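Peer 1: Okay, here's the prediction I keep looking at, along with the sequence it came from:
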Amino acid sequence: MKQTSISIGGRQNVNPKEVIRLQADINYTRVFLADGKKILVATTLKEIEIRFSAFPKFVRINKSVIINIDCIKYINDEQIIFQNGETLTPSRRRKKAFFAIYHH
C-alpha cells in the first residue's frame, strides 16, 4: 500500500502531494502547502529530508530548501518558477543534480 501521509513533527502529518516546498528555519522547518497554508514544525530540514526520501519528487535545491518538482510551472536558466508564482534559485552546487533529476 502506498504511503499517503508523512509525519512532519509532533502529531502533524501531511500528504506529500499537497507540499510545495520545505524550508529550513534554524532548527525548525516551514512546510508550504498548495492551499497556501504554512506549517512551522520543530523538526530540522535534515530530518524532514530523511522522512521524504521515499518520495523521489522531493529534491533539495540548496542548503535550506527542498521542493516538490510536481509543483514547478517552468524553469529558466537561473530560477525555478512554481505554479503559485513563487520563484527560487538552486545553489550552484546542487543545480546540475537538480536539472538531471528534473529532466528525467
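Peer 2: Okay, I see it.

Peer 1: From here on, just use CA atoms for contacts and neighbour counts.
Peer 2: Will do.

Peer 1: Now do the helices in this protein.
Peer 2: Using DSSP state H, the helices of the chain run over residues 45-51, 92-102.

Peer 1: So which of these is the most surrounded?
Peer 2: Most buried of those, by mean neighbour count (mean count of other Cα atoms under 10 Å): helix 45-51, with a mean of 17.

Peer 1: ok, structure two:
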Amino acid sequence: MKIQKIQIGGRMSIEPEKVVLLKANQNYTELYLYNGRMLMVATTLKILEQRFLLTNTFYRLDRAHMVNLSYINNYEAQTGKVIMQNQQEVSISRRRRHGFYSFINEHFNPFNILLK
C-alpha cells in the first residue's frame, strides 16, 4: 500500500518515503531528503509530526528531530545516538529511549531479536 503525499506547507506536498529526517528550526522545519537535498518549510515540527506519524515509519527522537526509521543505518544503545544513511547523527532524548526501542522491536525487527 503506497502512502499518499503529505502536505508540508503552502502548496507543497511530498511522498513520505523520500524524507530521511525532519529537523526543527524555530517556526520552520528542515526536511532532509534521500537524494541529499534539504527543504525548509514554514510549518512547525509539531504540525508535521501529526501528519508523518500516520505512516508508521517516522519516530520523534527529541524536541527537534524526527526520523524515518527506514533510513536508519545504525543506532548505539550505549550513547543513545541514531546514525542515518546520510551520515547525520541524532541523539535520542532519555525520556524517549524506551519508547523508541519498543517501537523498533515491534515494527522494524524481522527476526524478533530483543533490542535494548
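Peer 2: Yep, that arrived. From a predicted model like this one, the values you see are computed outputs, not experimental measurements.

Peer 1: Just the TM-score for the two chains, thanks.
Peer 2: Once superposed, chain against chain, the TM-score is 0.93 (TM-score structural alignment, normalised by the length of structure 1); 104 aligned residues with a Cα RMSD of 1.2 Å.

Peer 1: so which of the helices of structure 1 gets nearest residue 83 of structure 1?
Peer 2: Each of these has some distance to residue 83 of structure 1 by Cα to Cα; the shortest is helix 92-102, at 15.4 Å.

Peer 1: What helices and strands are in contact with that closest one?
Peer 2: strand 58-62 (3 or more Cα pairs under 8 Å, 6 or more residues apart in numbering; DSSP states H and E).

Peer 1: so what does the strand it packs on touch, helix or strand wise?
Peer 2: strand 65-68, helix 92-102.

Peer 1: Find me the equivalent region of the longest one in structure 2.
Peer 2: In the comparison with structure 2, helix 92-102 of structure 1 aligns to the range 94-104 (TM-score structural alignment).

Peer 1: got TSV for the helices of structure 1, with distance to residue 2 of structure 1 too?
Peer 2: Output for the helices of structure 1, formatted as TSV (distance: least, Cα to Cα, whole Å):
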stretch	distance to residue 2 of structure 1
helix 45-51	14
helix 92-102	22
